[in-house]
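> no sequence for this one, just the structure:
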């Protein structure tokens, strides 16, 4: 019975679980944001890539 009471009162792993849940929620938020803005991000990176190609071709 004493072992069961100590097991129920033990909170040493609770913090690690909480940090894991927070990290999982942040990961889900990042994926959701990137998915929502995929078109705009693709357009922005394409524009930057084109600008870099133009500048690189001017150097040669």
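Everything's here; your move. Bear in mind the structure is a predicted one, so any value in this text is a computation, not a measurement.

> C-alpha from now on. contacts and neighbour counts both.
Fine.

> which strand or helix spans residue 57?
helix 38-59 (DSSP states H and E).

> could you do residue 8 as well?
Using DSSP H and E, the element containing residue 8 is helix 2-9.

> roughly how far is that helix from the heart of the chain?
Here helix 2-9 is found 37 Å from its chain centre; the criterion is C-alpha atoms, centre = their mean, to the nearest Å.

> here's the one I want to compare it with:
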């Protein structure tokens, strides 16, 4: 029983999976933020071009 408990406390595979999940979430957040910013800038640029053509 002691051996089972010591292996349970030394097992870090769950912690590693959580860390990878957090890293993936942060990367996804950065991509979403960057794409949103780029989209807003492109929308503004196309609006300016459209207004100049009128």
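Happy to help now that I have it. In this text, all values refer to a predicted model and were calculated from it rather than measured experimentally.

> and the TM-score between these chains?
Once superposed, the chains reach a TM-score of 0.55 (TM-score structural alignment, normalised by the length of structure 2), with 46 aligned residues with a C-alpha RMSD of 2.6 Å.

> the helix holding residue 8 of structure 1 vs structure 2, mean deviation?
Comparing helix 2-9 of structure 1 with its match in structure 2 after superposition yields a mean distance of 1.5 Å (mean C-alpha distance after the TM-score superposition for structure 1).

> buried ones in that helix?
Buried positions in helix 2-9 of structure 1, judged by neighbour count with 16 or more other C-alpha atoms under 10 Å: none.

> next, the mean deviation of whichever helix or strand comes after that helix compared to structure 2.
Next along the chain after helix 2-9 of structure 1, taking DSSP H and E as the criterion, comes helix 14-36. Mean deviation of helix 14-36 of structure 1 relative to structure 2 after superposition (mean C-alpha distance after the TM-score superposition for structure 1): 1.5 Å.

> off-centre distance for helix 14-36 of structure 1?
That offset, for helix 14-36 of structure 1, works out to 7 Å (C-alpha atoms, centre = their mean).

> ok, and what's touching it?
Contact with helix 14-36 of structure 1 is made by residue 41, as judged by C-alpha atoms under 8 Å, 6 or more residues apart in numbering.

> redo that, cut-off 10 Å
By C-alpha atoms under 10 Å, 6 or more residues apart in numbering, the surrounding residues in contact with helix 14-36 of structure 1 are 37, 38, 40, 41.

> can you check stretch 39-51 of structure 2 too?
With C-alpha under 10 Å, 6+ apart, stretch 39-51 of structure 2 has contacts from 33, 34, 35, 36, 37, 38, 52, 53.
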